[in-house]
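**Q** Structural data only, the sequence is not supplied:
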């Protein structure tokens, strides 16, 4: 690794070729190579969350690099929320667990740039979540049902707290996907729910008719309770249809009074 880093640090320009056989390949910067090496160690679990990285002097010697190059590598990993760096005599770099919230925030920025609407987000959720409800109705454990019932009980306890209810209902949606065990779906849905949660919170804060808001909250809660019953009973078709209607109706309510684009949530 140290030899590769030194070679990359020395190679500032591509080697000229007498014949162009393809597009020019950029030589990675030394800091990128070091960041890649450390990133792989973190992702593979060779360095655990909470562990401190070796002192800068040790890493500089290990990779054969300068302090500015090492700190540039640290900045790359900090931007990915894989490490936190404290400055000073008692500082240093400490490992953080990869967090889906980082992906959600970045995806949100891209959707903002592309002018995505809340309708886009809800339609995506409507394509992903109902089949998950169907899958759970076909295949679930008693522990799955217990966790779902605990989630709806947590919702019931927050029915008089609009913002608390937003969090509780968002947790129910997240749990529904989590119980499928599909890590790709879990990540994709966490990105969607991050944005939907902000839209729901904006709607809750901006709502002027408390009675109508409470009625809508109860309607959503009852849909969640009914879904758990359908899943437990193994009624896959009904569970999928119910969840499709539920997500579509939530889209109609939130978009009727809240921001219309993802960007408006951050203004």
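**A** Here it is on my side, so go on. Since the structure is predicted, the reported quantities are computational estimates derived from the model, not experimental observations. Numbering: from 1, shown residues only.
**Q** rest of the way, CA atoms for contacts and neighbours
**A** Noted.
**Q** Which parts of the protein are strands?
**A** With DSSP state E, the ranges of strands along the chain come out as 83-86, 92-95.
**Q** Now tabulate these in JSON lines and tack on distance to residue 40.
**A** Conversion of the strands of the chain to JSON lines gives the following (distance: least, CA to CA, whole Å):
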{"stretch": "strand 83-86", "distance to residue 40": "13"}
{"stretch": "strand 92-95", "distance to residue 40": "12"}
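**Q** and of these, who's closest to residue 65?
**A** Nearest to residue 65 among the strands of the chain is strand 92-95; the distance by CA to CA comes to 16.8 Å.
**Q** A further structure is provided below for comparison with the first:
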């Protein structure tokens, strides 16, 4: 079992006011400075509370906040404790979804950002996709078509979103991949609210895009995805605006 870092390890006493936020900030700073790394276990709760001059309840509140933010993981049992974990995309994705639900991101802003982002994604992916990844995209398109024919629109929509996330991952750039994942998560919520469209042919555009990707024709691939998304989002916004007008 990995030993916890010592309780004297750069921790300073905390003032009572908003103490749990100060604790969380102090631990974040230790991570930022590289003193705490993924896999490190924080000192035992009792020792750390004494070092920080706070109650164990206040410390637990801070640790729960850090866990929710994706910074640490709380494990139970004899080998448990608070462990620093590698970052993941969930926090960013959840944050974008919450911003949309709170009205900080409008459907028009969302769709505009998606067109811009995905045009860049396709251009980069065209250069970096492996043959195996293109085959996987092909399987995704076929599975989505089969689901649609079977009237399984929930699965079809999930596969459509997955297609775009796969393109983002193919850029080999984690920042772009996370942005793509976040945008598609929010797009899923938006489309759920207005219903899928049957006015824009997804399958034919997907097949053309796959051909351009196989040919490594970045200009043609970018043009195809941009035209498709512009048509798609015009339809989305028309239905959104009609829905808003009718209440």
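**A** Right, received. Where do you want to start? Keep in mind that what you see is a predicted model, and the values were worked out from it rather than measured.
**Q** picking that back up, Throw the strands of the first structure into TSV and include distance to residue 251 of the first structure and mean neighbour count, thanks.
**A** Listed next are the strands of the first structure as TSV, based on distance: least, CA to CA, whole Å; neighbours: other CA atoms under 10 Å:
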stretch	distance to residue 251 of the first structure	mean neighbour count
strand 83-86	37	18
strand 92-95	39	20
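**Q** center of the second structure - which residue?
**A** A centroid search over the second structure (CA atoms, centre = their mean) returns residue 93, at 3.2 Å, as the residue closest to the centre.
**Q** For it, list the residues it contacts.
**A** For residue 93 of the second structure, the set of contacting residues under the criterion of CA atoms under 8 Å, 6 or more residues apart in numbering consists of 178, 179, 181, 182, 183, 185.
**Q** And residue 144 of the first structure, by the same measure?
**A** Counting by CA under 8 Å, 6+ apart, residue 144 of the first structure makes contact with residue 179.
**Q** go again using 6 Å as the cut-off
**A** Under the criterion of CA atoms under 6 Å, 6 or more residues apart in numbering, residue 144 of the first structure has no neighbours.
**Q** any idea how far residue 167 of the second structure is from the residue in the second structure that it lines up against?
**A** The alignment partner of residue 144 of the first structure in the second structure, by TM-score structural alignment, is residue 133. Distance, residue 133 of the second structure to residue 167 of the second structure, using CA to CA, to the nearest Å: 9 Å.
**Q** can you check residue 183 of the second structure too?
**A** According to CA to CA, residue 183 of the second structure and residue 167 of the second structure sit 13 Å apart.
**Q** closest one to residue 127 of the first structure among the strands of the first structure?
**A** Across the strands of the first structure, residue 127 of the first structure has its closest neighbour in strand 83-86 (34.7 Å, CA to CA).
**Q** In the second structure, what residue corresponds to residue 196 of the first structure?
**A** Under the alignment (TM-score structural alignment), residue 196 of the first structure maps onto residue 187 of the second structure.
**Q** For burial, what's the neighbour tally of the closest residue to its match other than its chain neighbours?
**A** Across the structure, with CA to CA, 6 or more residues apart in numbering as the measure, the residue nearest residue 187 of the second structure apart from its sequence neighbours is residue 110 (7.5 Å). Around residue 110 of the second structure there are 17 other residues, counting by other CA atoms under 10 Å.
**Q** residue in the first structure matching residue 110 of the second structure?
**A** Aligning on TM-score structural alignment places residue 110 of the second structure opposite residue 121 in the first structure.
**Q** Remind me what the longest helix belonging to the second structure packs against, helices and strands.
**A** Scanning the second structure for the longest helix, with DSSP state H as the assignment, gives helix 218-246. Taking 3 or more CA pairs under 6 Å, 6 or more residues apart in numbering; DSSP states H and E as the contact definition, the neighbouring helices and strands of helix 218-246 of the second structure are helix 107-128.
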